[in-house]
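Enquirer: I need the structure of the sequence given here:
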Amino acid sequence: MTGRTIVEKVKALVTPIIEGLRLELVDVEFKREGHIQYLRIFIDKPDGVSIDDCQHVSRECEVLLDVEDLIRTQYVLEVSSPGLDRPLKTVQDYQRFQGRLAKIKTFQTIQGQKKFLGYLKGVAQETSGSPLSITLLIDGEQEIQIPYELIASARLEVEF
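Expert: Okay, here's the model as predicted:
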């Protein structure tokens, strides 16, 4: 089973547990670092995640993952907050974090560039002939529309 397949199966398996605890599943990673495989589950909630939240999710998921036996190799399970620079994975993330500073990388160039830093201004819903797009305010004056399907990655940026 590939790492991508494992991630998708783990997401499907743990989502009901996490949502049942009134938390949000932000992301799942399965990767090798050195000689160790890590399964990382990132969770969040509006007022932030506590260590108790992470421990509770870890215990619940550990039992379920052992019973389902999806991962046949040894691995380390980590459950944590996505951090202040959390990734933006869904349309709802872009709506929720409107007004926040974000860094967006695209698969293709838009107006001559692939990397953008600006404030999330909104989400333009699909209309006939117009795809779903994210509006970003750059340098406090220039608005740019980034087609959602062209976003390779996006993260919140920490402001000081």
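Enquirer: from here on, contacts and neighbour counts on C-alpha atoms
Expert: Noted.
Enquirer: just checking, what packs against the host helix or strand of residue 9?
Expert: With secondary structure defined by DSSP states H and E, residue 9 is part of helix 3-20. Helices and strands in packing contact with helix 3-20 are listed as strand 24-33, helix 51-68; criterion 3 or more C-alpha pairs under 8 Å, 6 or more residues apart in numbering; DSSP states H and E.
Enquirer: this one next, for a side-by-side:
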Amino acid sequence: MTSVIETTEQLVNPILEQNGLELVDIEYVKEGKNWFLRVYIDKPGGVDIAECGLVSEQLSEKLDETDPIKAAYFLEVSSPGAERPLKTKAAIEANINKNVYVTLYAPIDGEKEYEGILTNFENDCLTIEYKVKTTKKQVEIPYEKVAKARLAVTF
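Expert: Predicted coordinates for the structure are as follows:
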């Protein structure tokens, strides 16, 4: 049996391709008594509410046809926001020279989280330049040690 996320991905990808959009992430989570199916979409320059509405309508029809979710749920289609997750190697590669926040499965140099400028991604290794007080430092993080990565907004 295919999972809800896999089925949703199969259903939404043709809709997104047709509209020049990309899939960033899909979540199927329970919050309180309610289930939520969240689909995060984007494109260069960002998505607007009309595009989210269009994808929501078309995906809702496809979900009704295939009925992969037996329980009641809420469908939400939105932009991933300013701190979008970086779920793939391609997403990491596309965000070199941007500020990122990375958590690790195991510590490197005694730390399990880093925030700084992603300066390189080569040979499956991220290089992040970060500051400790006023000193600039660099850390190299093997991709397989990355638990989560996302863009980080700086003020």
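Enquirer: check the fit of the longest strand seen in structure 2 onto structure 1 and give the mean distance.
Expert: Once structure 2 is assigned using DSSP state E, the strand that runs over the most residues is strand 111-122. On superposition with structure 1, the average gap between strand 111-122 of structure 2 and its aligned counterparts reaches 0.9 Å (mean C-alpha distance after the TM-score superposition for structure 1).
Enquirer: against structure 1, where does that strand fall?
Expert: Residues 113-124 of structure 1 are where strand 111-122 of structure 2 lands when matched by TM-score structural alignment.
Enquirer: Just give me how far that stretch sits from the chain centre.
Expert: Computed by C-alpha atoms, centre = their mean, to the nearest Å, the chain-centroid distance of stretch 113-124 of structure 1 equals 16 Å.
Enquirer: which parts of it are buried?
Expert: When burial is assessed from 16 or more other C-alpha atoms under 10 Å, stretch 113-124 of structure 1 yields the following buried residues: 115, 116, 117, 118, 119, 120, 121, 122, 123, 124.
Enquirer: so what's the aligned residue in structure 2 for residue 22 of structure 1 closest to, chain neighbours aside?
Expert: Residue 22 of structure 1 maps onto residue 20 in structure 2 when the alignment is built from TM-score structural alignment. Leaving out its chain neighbours, the residue that sits closest to residue 20 of structure 2 by C-alpha to C-alpha, 6 or more residues apart in numbering is residue 43, at 7.2 Å.
Enquirer: and the gap between that neighbour and residue 80 of structure 2?
Expert: Spatial separation of residue 43 of structure 2 from residue 80 of structure 2 under the definition C-alpha to C-alpha, to the nearest Å is 11 Å.
Enquirer: Would you mind giving the helices and strands packed on helix 3-20 of structure 1 as a markdown table with distance to residue 12 of structure 1 added?
Expert: Converted to a markdown table, these look like this (distance: least, C-alpha to C-alpha, whole Å):
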| stretch | distance to residue 12 of structure 1 |
| --- | --- |
| strand 24-33 | 10 |
| helix 51-68 | 11 |
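Enquirer: Nearest approach to residue 159 of structure 1 belongs to which of the ones you listed?
Expert: The closest of the helices and strands packed on helix 3-20 of structure 1 to residue 159 of structure 1 is strand 24-33. By C-alpha to C-alpha, the value is 21.0 Å.
Enquirer: Structure 2: matching residues for the helix or strand following the closest one?
Expert: Downstream of strand 24-33 of structure 1, the first helix or strand assigned by DSSP H and E is strand 36-44. Mapped onto structure 2 using TM-score structural alignment, strand 36-44 of structure 1 spans residues 34-42.
Enquirer: That'll do, ta.
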